[in-house]
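Enquirer: The amino acid sequence is not available; the structure is as follows:
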């Protein structure tokens, strides 16, 4: 969670300089979701992400140094500088990719889950999607197909309350996205996305069920993003003080720290050491990304389906 937060906070600062190409959509504030889910997964399990994918990538095991180079558009990046922020992928750790298509991950995870089922492999697939994507036909079709074929899929709805600038109160007919699960013959549960332990346990139960042949589940994680839909979004659609109040009272990192230090499981000194290590990692990744080479003209037609 700390790695994701530091990565995103640094991008927030550096993107403002104008040196980073393209758009970035930051995951800060939502760290407990990706981490709580992916800690239940192995490298052989698959996830499909969204346009807000940095947190999912890091939680699934994608190298943050390679990710930073990718976002800076460098040849040393995870996808050789050709994908950028919205298209980071690493199949070696089961990360099918961030995706600029809203709701695009549903059919992808049905594919990997079907492959696992046909091969009799105990692997699961997770589709992360937002409250906006919860209204997309691709998600409905994927949930229906997953139930019909009894696929090992977890549909993970990250409800941060806003589809770009539109409140979910105006765009989602039901109070809980998870309530839609019954229409597709699967269990649904809503959890507090600011509580790492709640996410970990709920996702773990759904993943274990799918791994044992129990079929798909819909898990809704209610949380909040700290920054705009994209960097540069002034968030004028949010109430004054709304984000700061959430940072002060609900932040997932603060909640985690309070719980583990009060129980004696982890000391504050240990957490401080982790914070220092993470800061050094992210600082180093930025220094490296800035000095790494960009793709050349010779790289333009590599890594495509057809060799020219």
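Expert: All right, it came through fine. A quick note: this is a predicted structure, and the numbers were derived from the prediction, not measured.
Enquirer: hey, let's count contacts and neighbours off CA atoms from now on
Expert: Will do.
Enquirer: Could you give the number of residues near residue 270?
Expert: 11 (other C-alpha atoms under 10 Å).
Enquirer: And the contacts of the helix or strand harbouring residue 273?
Expert: Assigned by DSSP states H and E, residue 273 falls within helix 268-291. For helix 268-291, the surrounding residues in contact (C-alpha atoms under 8 Å, 6 or more residues apart in numbering) are 2-3, 6-7, 10, 64-66, 68-69, 72, 74, 257, 261.
Enquirer: Distance to residue 127 and neighbour count added to the residues you listed, as JSON lines?
Expert: Shown next, in JSON lines, are those (distance: C-alpha to C-alpha, whole Å; neighbours: other C-alpha atoms under 10 Å):
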{"residue": "2", "distance to residue 127": "23", "neighbour count": "17"}
{"residue": "3", "distance to residue 127": "22", "neighbour count": "20"}
{"residue": "6", "distance to residue 127": "24", "neighbour count": "18"}
{"residue": "7", "distance to residue 127": "22", "neighbour count": "28"}
{"residue": "10", "distance to residue 127": "27", "neighbour count": "15"}
{"residue": "64", "distance to residue 127": "21", "neighbour count": "20"}
{"residue": "65", "distance to residue 127": "24", "neighbour count": "21"}
{"residue": "66", "distance to residue 127": "23", "neighbour count": "22"}
{"residue": "68", "distance to residue 127": "23", "neighbour count": "28"}
{"residue": "69", "distance to residue 127": "25", "neighbour count": "29"}
{"residue": "72", "distance to residue 127": "26", "neighbour count": "25"}
{"residue": "74", "distance to residue 127": "28", "neighbour count": "26"}
{"residue": "257", "distance to residue 127": "28", "neighbour count": "15"}
{"residue": "261", "distance to residue 127": "33", "neighbour count": "15"}
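Enquirer: The structure to be compared is supplied as follows:
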């Protein structure tokens, strides 16, 4: 019995020895593997980047220069040869982002950035984030919002110059209050698939629930009447004349989403058709609770 155990132990040791020899690199291979040299060696040539990087989140908690760029021995011995190190500027955005996602797996799992609009359009993590950015910039962004977003979204920047707008340029509202730059939930990178839920974060009094709901708000949503960024019309309305906006649903040809056309009994008199230099009264002069009401079906209050 004792001899049997010795034989088993001997075979186990022999197996582990062979396995070690197979997996261990040969002396030539080991010699060819570049070594990690440490941040202080990088600093000798890249002192300006090192001083920027040191106070950042990456510098305080992160993996060091070689954690992102790989072992630096070949780079140093090659007198700065960028082919001997992982240089983000020399690889595709997809490959560069993969290096970031080695650490940021949790964020990728939550948002699936690679399949988002930004990801599929070829934006790398470092298009918006600078790993060496000064520590005063939040989340290592290259610029503060909204200036960073404006670099690509120039048409949106133009909308925020309009006289009626969400106060993004003033810093009261941020792009990221409504948009998640990493998500694939929606093409517009919204923070929720339900647009009205986003609006309700600030405009809670307009979203109900009400006893008498306005179908335009309930079924078609805020953007059936409003634009989200900026407008020349008051209240960010899609049309300047409130009556024309209302008539896009409330006409004699009934709209399936709102089967209530104008009632002739109330809307054909002189007060409605002729006052105000012939232009009539705005619908909201009477129907003031236009988003919904708890007291009247006609949204009078």
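Expert: Arrived safely. Every value quoted in this text rests on a predicted model; they were computed, and no experiment measured them.
Enquirer: Report the TM-score for the pair.
Expert: TM-score of the superposed chains, computed with TM-score structural alignment, normalised by the length of structure 2, equals 0.20; 101 aligned residues with a C-alpha RMSD of 6.7 Å.
Enquirer: hang on, the earlier thing: please identify the buried residues of the helix holding residue 273 of structure 1?
Expert: 278-279, 281-282, 285-286, 288-290 (16 or more other C-alpha atoms under 10 Å).
Enquirer: Among the residues you listed, which one sits closest to residue 203 of structure 1?
Expert: residue 278 (25.7 Å; C-alpha to C-alpha).
Enquirer: how close does that closest one get to residue 4 of structure 1?
Expert: Distance from residue 278 of structure 1 to residue 4 of structure 1, counting by C-alpha to C-alpha, to the nearest Å: 9 Å.
Enquirer: Next: residue 198 of structure 1.
Expert: Taking C-alpha to C-alpha, one finds residue 198 of structure 1 at 19 Å from residue 4 of structure 1.
Enquirer: Buried residues, the one helix or strand residue 15 of structure 2 maps to. List them.
Expert: In the assignment (DSSP H and E), residue 15 of structure 2 maps to helix 2-23. Within helix 2-23 of structure 2, no residue qualifies as buried by neighbour count (16+ other C-alpha under 10 Å).
Enquirer: Show me the contact partners of the next helix or strand after it.
Expert: For helix 2-23 of structure 2, the following helix or strand on the C-terminal side (DSSP H and E) is helix 27-32. The contact list for helix 27-32 of structure 2 (C-alpha under 8 Å, 6+ apart) is empty.
Enquirer: Show me what the following helix or strand past helix 27-32 of structure 2 packs onto, helices and strands only.
Expert: Per DSSP H and E, the first helix or strand lying C-terminal to helix 27-32 of structure 2 is helix 39-45. Judged by 3 or more C-alpha pairs under 8 Å, 6 or more residues apart in numbering; DSSP states H and E, helix 39-45 of structure 2 is in contact with helix 47-53, helix 65-69.
Enquirer: in the helix or strand following the shortest one, what's buried?
Expert: Where DSSP H and E defines the elements, the next helix or strand beyond helix 65-69 of structure 2 is helix 73-77. Buried residues in helix 73-77 of structure 2, counted by 16+ other C-alpha under 10 Å: 73-76.
Enquirer: Show me what helix 73-77 of structure 2 packs onto, helices and strands only.
Expert: Counting by 3+ C-alpha pairs under 8 Å, 6+ apart, helix 73-77 of structure 2 packs on no helix or strand.
Enquirer: I'd like the next helix or strand past that helix.
Expert: Past helix 73-77 of structure 2, the next helix or strand by DSSP H and E is helix 93-101.
Enquirer: now for that following helix, which elements pack on it?
Expert: Against helix 93-101 of structure 2 (3+ C-alpha pairs under 8 Å, 6+ apart) you get helix 125-128.
Enquirer: Repeat the analysis, applying 7 Å as the threshold.
Expert: Under the contact criterion of 3 or more C-alpha pairs under 7 Å, 6 or more residues apart in numbering; DSSP states H and E, helix 93-101 of structure 2 touches no helix or strand at all.
Enquirer: how about it: buried residues?
Expert: Those would be 93, 96-101, for helix 93-101 of structure 2 by 16+ other C-alpha under 10 Å.
Enquirer: Can you tell me which of these is closest to residue 52 of structure 2?
Expert: Nearest member of those to residue 52 of structure 2, counting by C-alpha to C-alpha, is residue 100, at 18.7 Å.
Enquirer: Quick one: residues contacting that closest one.
Expert: Taking C-alpha atoms under 7 Å, 6 or more residues apart in numbering, we find residue 100 of structure 2 in contact with no residue.
Enquirer: residues near residue 14 of structure 1, how many?
Expert: The burial count for residue 14 of structure 1: 13, using other C-alpha under 10 Å.
Enquirer: any idea which helix or strand carries it?
Expert: helix 2-15.
Enquirer: now the angle from that helix to helix 268-291?
Expert: Inter-element angle recorded for helix 2-15 of structure 1 and helix 268-291: 40 degrees (by axes from the mean of the first three to the mean of the last three C-alpha atoms, to 10 degrees).
Enquirer: what packs against helix 2-15 of structure 1?
Expert: For helix 2-15 of structure 1, the packing partners by 3+ C-alpha pairs under 7 Å, 6+ apart are helix 268-291.
Enquirer: about what we covered before: in a markdown table: the buried residues of helix 93-101 of structure 2, plus distance to residue 215 of structure 2.
Expert: Compiled in a markdown table, the buried residues of helix 93-101 of structure 2 are given as follows (distance: C-alpha to C-alpha, whole Å):
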| residue | distance to residue 215 of structure 2 |
| --- | --- |
| 93 | 45 |
| 96 | 48 |
| 97 | 44 |
| 98 | 46 |
| 99 | 49 |
| 100 | 46 |
| 101 | 44 |
